[in-house]
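Undergrad: Sequence unavailable; structure follows:
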């Protein structure tokens, strides 16, 4: 009799746990574009840029890529929006004399806490590698493969526009 009671309680507990488990329901529909400048990577060891942070002319997902020249040979180039299974990724570069001096990510997947956690870790690494490599030949971040792939596609688009 005791075994039957324990079996029923164990089965009931397993059923309750299975129905209580919440899966990720995020996707492209659950993400919203983030205005430029809202993602601030931690400080790096590279020298600080003397140019002010730039903003994207349009933060909508359908924003067209653009190149905006500014003072003293500095230009801002926005790459195409790369659609990933978790949401859009877009890279914006600030170039001075043909060299990447700053990188911002105006759009990235942030539809849930897990997306935010992954990108809080991955984007500073991708940004730092971009500035160091001065190209799109950078490593993907383990655990953030989808975001890394979208980042690299948008980065290459921005570099293609910059020439």
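TA: Nice, thanks for sending it over. Predicted model, so just to flag it, every value in this text is computed and none were measured.
Undergrad: When you work out contacts or count neighbours from here on, use the C-alpha atoms and nothing else.
TA: OK.
Undergrad: packing partners for the longest helix seen in the chain?
TA: The longest helix of the chain (DSSP state H) is helix 113-133. Counting contacts by 3 or more C-alpha pairs under 8 Å, 6 or more residues apart in numbering; DSSP states H and E, helix 113-133 packs against strand 99-107, helix 145-162.
Undergrad: Rebuild the ones you listed as JSON lines, extending it with distance to residue 138.
TA: Shown next, in JSON lines, are those (distance: least, C-alpha to C-alpha, whole Å):
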{"stretch": "strand 99-107", "distance to residue 138": "14"}
{"stretch": "helix 145-162", "distance to residue 138": "8"}
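Undergrad: And here is the other one:
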């Protein structure tokens, strides 16, 4: 158990260093060129399931902020994205034209290590999304499948909210 904790702590440290390194290199490169940025995924990326995915609750028009011009306030479910380690689905909360929360509805479920990786990666992803007000953020090193599923599901939720 101690060995697993040490490995996870090492992975988390490496992820933080990698994110910091990538952020430092972004200032020196052309936007989008070899920065490790996840492409702004189209809403149809990945496998979706369930009727009406993505779904939107609270679709009344709200005030649009600069980042979310035209976005509807409310809670929007992203698509269920199938990954190698299970299904990932998130919910975006939009208020005042801004992303105010990202709630994981379903995370990878194959193996206990996958769950432990999710516990490390999901808070990092949420923090980056809330800071950038976008699904166009770096993936977390060591959690590629979770990151891609999370960001693709989030993009589908933002598309449902008409968030630009």
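TA: Perfect, I can see it now. In this text, all values refer to a predicted model and were calculated from it rather than measured experimentally.
Undergrad: Quick check: TM-score for this pair?
TA: Put the two chains on top of each other and the TM-score (TM-score structural alignment, normalised by the length of the first structure) is 0.58; 103 aligned residues with a C-alpha RMSD of 1.9 Å.
Undergrad: on that earlier part again, and the helices and strands packed on helix 113-133 of the first structure: which comes nearest residue 117 of the first structure?
TA: Closest to residue 117 of the first structure of these, according to C-alpha to C-alpha: helix 145-162, at 12.0 Å.
Undergrad: What mean distance separates that closest one from the matching residues in the second structure?
TA: After superposition onto the second structure, helix 145-162 of the first structure sits on average 0.9 Å from its aligned residues (mean C-alpha distance after the TM-score superposition for the first structure).
Undergrad: Distance of residue 67 of the first structure relative to residue 112 of the first structure?
TA: Relative to residue 112 of the first structure, residue 67 of the first structure is positioned 31 Å away (C-alpha to C-alpha, to the nearest Å).
Undergrad: and the next element down the chain from the helix ranked longest in the second structure?
TA: Ranked by residue count, the top helix of the second structure under DSSP H comes out as helix 2-26. Next helix or strand after helix 2-26 of the second structure toward the C-terminus (DSSP states H and E): strand 56-57.
Undergrad: helices or strands next to that next one in the packing?
TA: Contacts defined by 3+ C-alpha pairs under 8 Å, 6+ apart place strand 56-57 of the second structure against strand 74-77.
Undergrad: Average offset of the strand it packs on relative to the first structure?
TA: Superposing on the first structure and averaging over aligned pairs (mean C-alpha distance after the TM-score superposition for the first structure), strand 74-77 of the second structure comes out at 0.4 Å.
Undergrad: what stretch of the second structure lies opposite stretch 107-122 of the first structure in the alignment?
TA: Aligned using TM-score structural alignment, stretch 107-122 of the first structure spans residues 106-121 in the second structure.
Undergrad: That stretch: how far from the chain's middle?
TA: On the basis of C-alpha atoms, centre = their mean, to the nearest Å, stretch 106-121 of the second structure is displaced by 14 Å from the centre of the chain it belongs to.
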